[in-house]
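> here you go, sequence then predicted model.
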Amino acid sequence: MLYTLPDVKSLKRIPPERRKEGDTVWVAGYYKAGDPGAKLMRWDGSSTAADNGGTVHAPADGGKGRWIMAHQGVGDFKYFGIFGKEHPADAALEAWLSDPSVYRIEASSDLRFVKRHRLERSHIELDFNGFAVYTDGIEEAPPNDPFAAVFQFRGKPSGEVQTVRLTEDLAEMSDVFEVEDAAGFAVGGWWRAQASRVPGGGGTEWELDKLVMVTEIIDAKHVRFNYKNGWRIGKGRSITYRKIIPVTKAHVKNMIFYGAGATDTTGSHPLVYEYAVDCNAEAIEAFGTFWPVIMRRHCTYFVTERCRLTNPAEVIIGGTGYMTQQIYCLCGHVRDCQTSNARHLNDFTGSAYCLVENCHGDGDEHGTFVTHGQYEHDLTFTGNSGLLSFANSGPIWGESAKRITVKKHVGSRFISFRKVTDMTLEDVHVFEREGVPDSGSIWVNADGVQMKNCTADDGVAFFQASSRSERPNAIENCTFKLSKGNALNRAPITRNLSFYNCHFHGLDGNHWNAPGRLHFRECYLHGTDHAEPLRMAGRVFSFHGGMMENIGLMLCGTENQRVEVFSGARICGTNRSKSFFAIDKEAGRVEWMFSGMVSEAGDRDTLHFSLISGHGEYTASGCVFEGGGFEVAADYFEGGYMLHQGNVERAVDRGGLPAENAAVRHLQGNLILR
């Protein structure tokens, strides 16, 4: 029979004689008819399930049997009489999750949770439909535990473990891994693969710690995983494999979340995934959180999209105030997210093959996009805005990253000066922002860095913390404004730097204090009024085409050096040193090579070159010198030579040239115009 009753209280009072197996009752409301809790109940006379207040109701007389809610796999908190945040929703959540036939749980009102739920449920979706989740009054969390979220979807180790000592190198980009016994692995199984600590390295410095799936058994000692290893792990090191039972396809979406407190124990954050596969977070908007809004560790295949964080409760203590953090994660996609006055929008630690796109942060002085430097690799950032800082969390992590690509980005600062190898920047634009130290600057490691179509309002600085790359350091089509006296290098650099079609503005007393070579091709160097020269300590200064305006080159240092200016390069104007090329060194020889150069002195006192200290060699051919003069010490070419031939000189004062001899020639073969 089908009964209709006004409320749950009436349902529970149905007398025994009217409780027939299979009977159904339409309950018109939870507390009263017409409220949102209406539902269909079915009598199961053999059930002894506990009354959970929503999907299972016991009769009021304590008799045998239970009223069981009839549903089609979609749960809602309203069926538990929860129509707002007045009553905690924790028990209702646990009840729905314990029912394996439920594949989606929805909210139809604001909710409040006062417990922190560790969940191992797979194939489930929590859809809050845009309603708010409050956490005032929530139980305290363990101290310093960023995984104590309200909703924790966490897989677990199965207990099976293998450790192998490598008999051969595990090569970079290999997806075939050596194991102790391949018979213990099966295709489709998930394992946590973790390398032993780097010998002599930091406390948490290892190149490999990922959740990976077996895709092929190669032989008795090798299996293939769904991961191309990003770093070589040497023979003799060990790898430990732990079998994992992951949470899979557990999604959370459409939530507005309000944090509860401002300490590690009273604060709250919504979502944690650990040992999770194919688990997505969508449209979560958070306010006042403490730890990351979405915290992931050992996750593979995931999407975080359309999530936002505004004004978290804490942004100074490590790990606080993040929108999302991914630790040891693979193949993730973070997109269309935003933060305001947060610490980080996105943080990768030991992660790989992930993409961040169309994400934006304001109030970003703490760094919108960061990596810790625990051997991240193959990460891409496209179309974002905010301060970036990569691999700068300190030597305990290894300070290493590889193949990070940033495209179409706008921010107040770019910091990547530790062991970041093969960094690629395209269309990255960095602007000065008041109150942000070193804003407007780009700092990069000269280890395979390549930049294209980038701009910086307050300079570019190169470091060399590593030398792992096989590709050149190349900067193309970029424009940089430099502050007076700033160094182009902030550390000794032995690698060469090549600039193509780049513009430098505001040069004044800048310097390159490193042995590495500087190559400029079709570049433009613009000095300020009365600029001090560019001081150069590198082995080679090569300038082909382009222009140097109102700036001079002053060689310094103690090593032998070479200056080559070729292919239609134009040197013009004047500067404070009153010379385009000069020397300030007491050791090392200089080789001067000028060909096809146009040198135009801005006034009669400006010298095309002033060679008055040290010794060297000089050749110039096919050049045009206009105005100004030459200055060479009488003994400068002792042990060297000067060949100045095939040039055009117009109104140039030659009085400073040394007398000709067997090794010095500068009269014959030139067109000298007065």
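Yep, it's here. Residues are numbered from 1 along each chain as shown.
> going by C-alpha atoms from here, please, whenever you check contacts or count neighbours.
Will do.
> and stretch 89-107, what's buried?
Neighbour-count burial for stretch 89-107, with 16 or more other CA atoms under 10 Å as criterion, is recorded at 89-93, 95-97, 102-107.
> and the contacts of that stretch?
Applying CA atoms under 8 Å, 6 or more residues apart in numbering, the external contacts of stretch 89-107 come out as 52-55, 72-78, 80, 82, 111-115, 121, 123-129, 131.
> and the longest helix for this protein?
Within the chain, and with DSSP state H defining each element, the longest helix by residue count is helix 90-97.
> what's downstream of that one, the next helix or strand?
Taking DSSP states H and E as the definition, the helix or strand that follows helix 90-97 towards the C-terminus is strand 104-106.
> are any of the contacts of stretch 89-107 buried, and if so which?
54-55, 75-78, 80, 82, 111-115, 121, 124-129, 131.
> what about Phe185, distance to Ile244?
From Phe185 over to Ile244 the distance is 12 Å, taken as CA to CA, to the nearest Å.
> then this one, side by side with the first:
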Amino acid sequence: MERRDILRASGRAAAGTLLLAQPAQADPGKKPKDEVRAVATVAELLAYGAAKLADGTLTQVAGYRSPGDGGGMLARWDANSTAPANGGTVLGAAGKGRWLQIHDGCLDFRKFGIFDAKTPADAALDAMVNDPSVTRIEAHTDLNFTKRHTFSRSGLVLDFGGHLMTTDGIEKAGADDPFAAVLLFRGKVTETKVTHKLTQVMPDLSDVFEVGDSGRFKVGQWWAAEVDQGAGRWEKELQKLVEVTQIVSPTQIRVNYKNGWELKAGRSVTWTLVDPVARVHVRNLRFRGVVPGDQYTGSHPLAYEYAVHCDVESIHAEGAFWPVIMRRWATHFRTDRCTLKNPASVTWGGAGYLTQQIYCLYGHVADCHVSNSRHLNDFTASAYCYVENCHGDGDDQGPFVTHGQYEHDLTYTGNSGLMTFANSGAAWGSAAKRITVRKHVCSWFVARVKITDLTLEDVQVIGKPSLNGSGMIWVNADGVQMRGCSASHTLIVSQQSKLSGRPNLIEGCAFTLPAKSEIVQAGVTSPVHISRSVLNGLDGNTFNGAQTVFTHVVFNAAQNAAPLTLAGSATLTGCTLNGLGLRAAGKADQRLRLDGGTDISGEGAGALLSRAEPAGLVSWELYGMRSRTTGAHVLLEAGRNRYTATGSQFSGGKLTIKQFELVQHTGNVEEAVTRELPPDGPKVLTSGNLVI
């Protein structure tokens, strides 16, 4: 046979259509090493007498254990090799001479004799990943691993073909080590460090960094940048893996990241040179962890550290302990179509997640799902990431969270599941900035700490009986803007930071509120604007912020409701209050203005407009409003009051003003109103009204 005919026949044998069980006859005119032999199994290959083989002899193996079992290969005899045999790419025994598997960069576990989960696949995995000529690893059967593997290579795809990975009998992990995964890909951290103290303020969104001596940096290098610690134990505004893109000046470099937080002069930034893992992708894996498992015996499939451009697709896990996909110091990545159900723990800190990202940049998490887990997605000190079409059921532990370690510029679209931001505590800073949530459905939304410039659009919070306190939206009044949102039980606006320059705005929203709940807390010093919204179930609720502006808001009271209490200044323009009165209760001076056609009706708690015990001066300003009641429109019997009403309408009931510093009641329409007003005088004007 011609050599090309032999190779063609050998290829068909590997495909299972033609098997050469006997060695081919050598052409007398060719040297032995030019012959291509053919054998049925690896055992037959190893049975050749080494003394009879010429260096470079090629042999086609039809199968690993039997012809056509998928473990076939083309092998070359290297007479001088002493490489350690690994059962796949290197075959042989003691002494010189090895069979070396010839491949095109794609290997699978069958070529190492692994055909099921009965035989641990650890040695085969190590052999393939640590071979730089291998660029793609496939699994065609279920696999079991008993080791926790750490690799530092790049340029690799692991495609498990939808088969199951188990970890029965896996070695114990160290204490509190979420990186003790079956697969950990970790870049190399060098000893090269540069620390520089900033001589001037580094503003928010700057990508030019002061480094002292830019000659120590080169374009294309990757560095881990980290600012010195703040007040909290882990509080740092900057912790990112970045690439140098330009040498700007002898003292400055540009990197591929716009810093998210202002750094004051005098802060120190440490740069550590890193050789990251790059382009290592894991796909199509089913994983079953050890249940019950703990931090030592539990297992999870995958972790990355100091990694760039590493994507994950279609990992479906159950019973995992630590996060299914764990990332730290990672930049540019995708996590697509992954799931987790019923992890080993949802109470141990850090356990029971689908994915966690620490110090990460430019991540995209899409089309993922969890059931009865702790978190679907956790961002810690991460930025410029996007989460879309991800969903959690059995979500009382909170599928969507940020840690509060200065996350910024995160976007969530079209997801469902409980959501909390920056709630892990002051040790991390309790801070986040510029988070946007769109078209989200959940049972609880809390962003109560130092969340700056939070944007919520079409967020629907619907409570459920199984979760106490659900149905709540709680936000920080530091540039918060809510549009088209709703909550079935509670709205709370508090304030723990004051960094934003944009207004606090609630627009086009609807909330149902529990009786006597505080809606805007006393610590809110920034104005809160509520526009074109509906507040339902009001009964003795309070707005204790310094200033609240209501525009075209509908207030619907519960039956026999106590008045709405205002401890700060408030303006109501074009609003409607159904069955609800307003009571001023500020300790300091306050201004209450009702104008633009505001309509107030009902009995309230004996009066529609009244005040609590005497404290500060209350300025009542009624312009172009309408009041209807059989009780009291205005009841001012205590404290210091400055009352002005012009162009307004009063129907039924009575007007009672006994304690005042100024009264101006003129140009109004009074229909069947009983007056208890002071006589006109230097500080009183009550004439010029149309009295019917």
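Thanks, I have the structure now. Remember, it's a predicted structure, so these values are computed and weren't measured experimentally.
> any idea what the TM-score is?
In this superposition the chains share a TM-score of 0.96, using TM-score structural alignment, normalised by the length of structure 1; 657 aligned residues with a CA RMSD of 1.2 Å.
> which residues of structure 2 does the longest helix of structure 1 align to?
Counterpart in structure 2 of helix 90-97 of structure 1, with TM-score structural alignment as the criterion, is residues 122-129.
> surely Cys368 of structure 2 meets Asp336?
Yes: using CA atoms under 8 Å, Cys368 of structure 2 is in contact with Asp336, at 6.5 Å.
> quick one, which of those two is more surrounded?
Higher neighbour count among Cys368 of structure 2 and Asp336: Cys368, with 26 against 19, using other CA atoms under 10 Å.
> give the equivalent position in structure 1 for that one.
Aligned partner of Cys368 of structure 2 by TM-score structural alignment: Cys337.
> list the contacts for that match?
305-308, 345, 358-360.
> neighbour-wise, which one of the residues you listed leads?
With neighbours taken as other CA under 10 Å, the top of those is Leu345, carrying 33 neighbours.
> just checking, it touches Arg335?
No: judged on CA under 8 Å, Leu345 of structure 1 makes no contact with Arg335 at a distance of 10.8 Å.
> what about the counterpart of Asn504 of structure 2 in structure 1, neighbour count?
Taking TM-score structural alignment, the alignment pairs Asn504 of structure 2 with Asn473 from structure 1. Other residues lying near Asn473 of structure 1 total 21 when counted by other CA under 10 Å.
> show me the contacts for Asn473 of structure 1.
446-450, 495-498.
> same question, Gly45 of structure 1
Residues counted as contacts of Gly45 of structure 1 (CA under 8 Å, 6+ apart) are 19-21, 64-66.
> of those residues, buried ones?
Using 16+ other CA under 10 Å as the burial test, those include 19, 65-66 as buried.
> any chance of a markdown table for those residues, columns distance to Ala531 of structure 1 and secondary structure?
Converted to a markdown table, the buried ones among the contacts of Gly45 of structure 1 look like this (distance: CA to CA, whole Å; DSSP: H, G, I helix; E, B strand; the rest coil):
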| residue | distance to Ala531 of structure 1 | secondary structure |
| --- | --- | --- |
| Arg19 | 97 | coil |
| Gly65 | 93 | coil |
| Arg66 | 90 | strand |
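> TSV for those, including distance to Asp529 of structure 1?
Formatted as TSV, the buried ones among the contacts of Gly45 of structure 1 follow (distance: CA to CA, whole Å):
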residue	distance to Asp529 of structure 1
Arg19	98
Gly65	94
Arg66	90
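> separation between the residue nearest to Lys118 of structure 2 when sequence neighbours are not counted and Val182 of structure 2?
Spatial nearest neighbour of Lys118 of structure 2, chain neighbours left out: Asn144 (7.1 Å); criterion: CA to CA, 6 or more residues apart in numbering. From Asn144 of structure 2 across to Val182 of structure 2, the span is 10 Å (CA to CA).
> swap in Ala612 of structure 2?
From Ala612 of structure 2 to Val182 of structure 2 the distance is 65 Å (CA to CA).
> between these two, who's got more neighbours?
Each of Ala612 of structure 2 and Val182 has its neighbours counted (other CA under 10 Å); Val182 has more, 22 against 17.
> give me the nearest residue to the equivalent of the more buried one over in structure 1, chain neighbours excluded.
Applying TM-score structural alignment, one finds that Val182 of structure 2 aligns to Val150 in structure 1. Nearest in space to Val150 of structure 1, with sequence neighbours left out and distances taken as CA to CA, 6+ apart, is Arg116 at 4.3 Å.
> neighbours of the one you found, how many?
21.
> and what of Trp234 of structure 2?
Trp234 of structure 2: 14 neighbours (other CA under 10 Å).
> same check, this time on Ala43 of structure 2
By other CA under 10 Å, the residues close to Ala43 of structure 2 number 14.
> Gly63 is in contact with that one, correct?
No: between Ala43 of structure 2 and Gly63 there is no contact under CA under 8 Å: 9.7 Å.
> what is the burial count for the residue mapped onto Val293 of structure 1 from structure 2?
Counting by TM-score structural alignment, Val293 of structure 1 corresponds to Val324 in structure 2. A total of 32 residues lie near Val324 of structure 2 under the criterion other CA under 10 Å.
> quickly note the distance from Val324 of structure 2 to Cys390 of structure 2.
Per CA to CA, Val324 of structure 2 is found 15 Å from Cys390 of structure 2.
> check Gly63 of structure 2 too.
43 Å.
> re the thing from before, my guess is the match of Val182 of structure 2 contacts Gly267, does it?
No: Val150 of structure 1 is beyond contact range of Gly267, at 10.5 Å (criterion: CA under 8 Å).
> tell me if Ser10 of structure 1 really is in a helix.
Yes: assessed by DSSP: H, G, I helix; E, B strand; the rest coil, Ser10 of structure 1 belongs to a helix.
> for the nearest residue to Arg495 of structure 1 once chain neighbours are set aside, list the residues it contacts.
Distances taken as CA to CA, 6+ apart place Gly516 nearest to Arg495 of structure 1, at 5.1 Å, with adjacent residues excluded. Applying CA under 8 Å, 6+ apart to Gly516 of structure 1 gives the contacts 493-497, 538-540.
> over to Trp43 of structure 1?
Contacts of Trp43 of structure 1 by CA under 8 Å, 6+ apart are 19-24, 65-68.
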